[in-house]
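Chemist: Pasting the sequence and the predicted model now:
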Amino acid sequence: MTSSSANDGWPYPVYASSRVTEHKSAFLAHATTLKDTSELETLLEHLRALPRMKKTTHCMLAYRISGPSDGPVNTGQDDGGEGGAGDRLARLLELSGRENVVVVVWRWYGGVKLGSDRWKRISDVAKEALAQGDFVKPSISSQPPPRNKKKR
């Protein structure tokens, strides 16, 4: 779903995941179009100004922006205090096959360490926001896997 307040003042639709809570920590993601890295700080300021975002403790993100026709894709990420989160989000965007997109995941730390469960929550909300914005190509894996022939 697009977040109407998140869209005010930003030139592209902003898609929000649902807010997921686990052991007093909450996670939420936003996905939107990003055509140039110079727009990133404006987007983050815009999202941070939303009333519900004011008390977040972590802001993780990754982006992929198409380069010149013969150049590489411009990628970037930020862990936002969750070591390795930016790399995971960047990999998720790479697998999506889309460009000119940014995904931002917010966490409200609830005082309980989640261990490896936090990676699932971060990925889940990021995937949901990307799917809401149709930033994910149809999965090739939806086809049945080839059967392995046993050697005799």
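Modeler: Alright, I've got the coordinates. Bear in mind that the values here come from a model prediction, so they are computed numbers and not experimental data.
Chemist: Please make it C-alpha for all contacts and neighbour counts, starting now.
Modeler: Noted.
Chemist: where do the helices sit along this protein?
Modeler: 4-7, 40-48, 85-96, 117-132 (DSSP state H).
Chemist: Pull out the buried residues from the first one.
Modeler: Buried residues in helix 4-7, counted by 16 or more other Cα atoms under 10 Å: 6-7.
Chemist: Which strands and helices lie in contact with it?
Modeler: Applying 3 or more Cα pairs under 8 Å, 6 or more residues apart in numbering; DSSP states H and E, we find helix 4-7 packed against strand 14-16.
Chemist: For the strand it packs on, report the contacting residues that lie outside it.
Modeler: Contacts to strand 14-16, defined as Cα atoms under 8 Å, 6 or more residues apart in numbering, come from residues 1-4, 6-7, 28-33, 128-130, 132-133.
Chemist: Could you save the helices of the chain as JSON lines and add columns showing distance to residue 15?
Modeler: Formatted as JSON lines, the helices of the chain follow (distance: least, Cα to Cα, whole Å):
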{"stretch": "helix 4-7", "distance to residue 15": "8"}
{"stretch": "helix 40-48", "distance to residue 15": "12"}
{"stretch": "helix 85-96", "distance to residue 15": "15"}
{"stretch": "helix 117-132", "distance to residue 15": "6"}
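Chemist: let's bring in a second one:
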Amino acid sequence: MQIFEGVVSDRGSKYAVSGNPCTSVEEAKKLIKQLCRKKKFAKATHHSWAFVGQEGPVKNDDGETGAGMVIVRMLEREKLKDHLIIVTRWYGGKHLGGDRFRHIQTAVNYYMDHGI
């Protein structure tokens, strides 16, 4: 799994992005569990993720409402299938409002530019 930390920082919140080839929900859950074995990632507030498989898009917001769909749309736009992208957020104590979606996009774009 490729992991990029410190991709975005805003008002105390910090973002990382990770990814790996993936073809099923079970495989996605195993990869997230593997990521959370790292102590730093185990303490994260959210691990929003998505991939587009043979059956269509699969996503999980992990409490960051709408985040999974942002990732799905970006994957579909790039026609990237069978590849899991996880955007991790450590909440910094201040609500980011709509800026959080921009940060998720920045993280996914970073992964697309550096991880694939």
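Modeler: Here it is on my side, so go on. Bear in mind the structure is a predicted one, so any value in this text is a computation, not a measurement.
Chemist: Would you mind telling me which of the helices of structure 1 is nearest residue 21 of structure 1?
Modeler: helix 117-132 (8.6 Å; Cα to Cα).
Chemist: which residues in structure 2 does the closest one match up with?
Modeler: Mapped onto structure 2 using TM-score structural alignment, helix 117-132 of structure 1 spans residues 99-114.
Chemist: what does the matching stretch contact?
Modeler: Identification of contacts with stretch 99-114 of structure 2 by Cα under 8 Å, 6+ apart yields 4, 7-8, 15-19, 67, 70-71, 74, 85, 87.
Chemist: change it to 7 Å
Modeler: The contact list for stretch 99-114 of structure 2 (Cα atoms under 7 Å, 6 or more residues apart in numbering) reads 7-8, 16-17, 67, 71, 87.
Chemist: buried residues in that stretch?
Modeler: Going by neighbour count (16+ other Cα under 10 Å), the buried part of stretch 99-114 of structure 2 is 100-101, 103-112.
Chemist: That stretch against structure 1, how far on average?
Modeler: Stretch 99-114 of structure 2: mean distance to aligned residues in structure 1 after superposition is 1.2 Å, counting by mean Cα distance after the TM-score superposition for structure 1.
Chemist: how much distance is there from that stretch to the middle of the chain?
Modeler: In terms of Cα atoms, centre = their mean, to the nearest Å, the centre of stretch 99-114 of structure 2 is set 9 Å apart from its chain centre.
Chemist: which residue in structure 2 lines up with residue 96 of structure 1?
Modeler: Aligned counterpart of residue 96 of structure 1 in structure 2: residue 78 (TM-score structural alignment).
Chemist: do the same with residue 77 of structure 1
Modeler: Match for residue 77 of structure 1 (TM-score structural alignment): residue 59.
Chemist: and if you look at residue 17 of structure 1?
Modeler: That one, residue 17 of structure 1, aligns with residue 4 by TM-score structural alignment.
Chemist: what's the neighbour count on that match?
Modeler: Residues within reach of residue 4 of structure 2, counting by other Cα atoms under 10 Å, total 17.
Chemist: same deal with residue 91 of structure 1?
Modeler: 13.
Chemist: Over to residue 45 of structure 1?
Modeler: The number of residues packed near residue 45 of structure 1 is 10, by other Cα under 10 Å.
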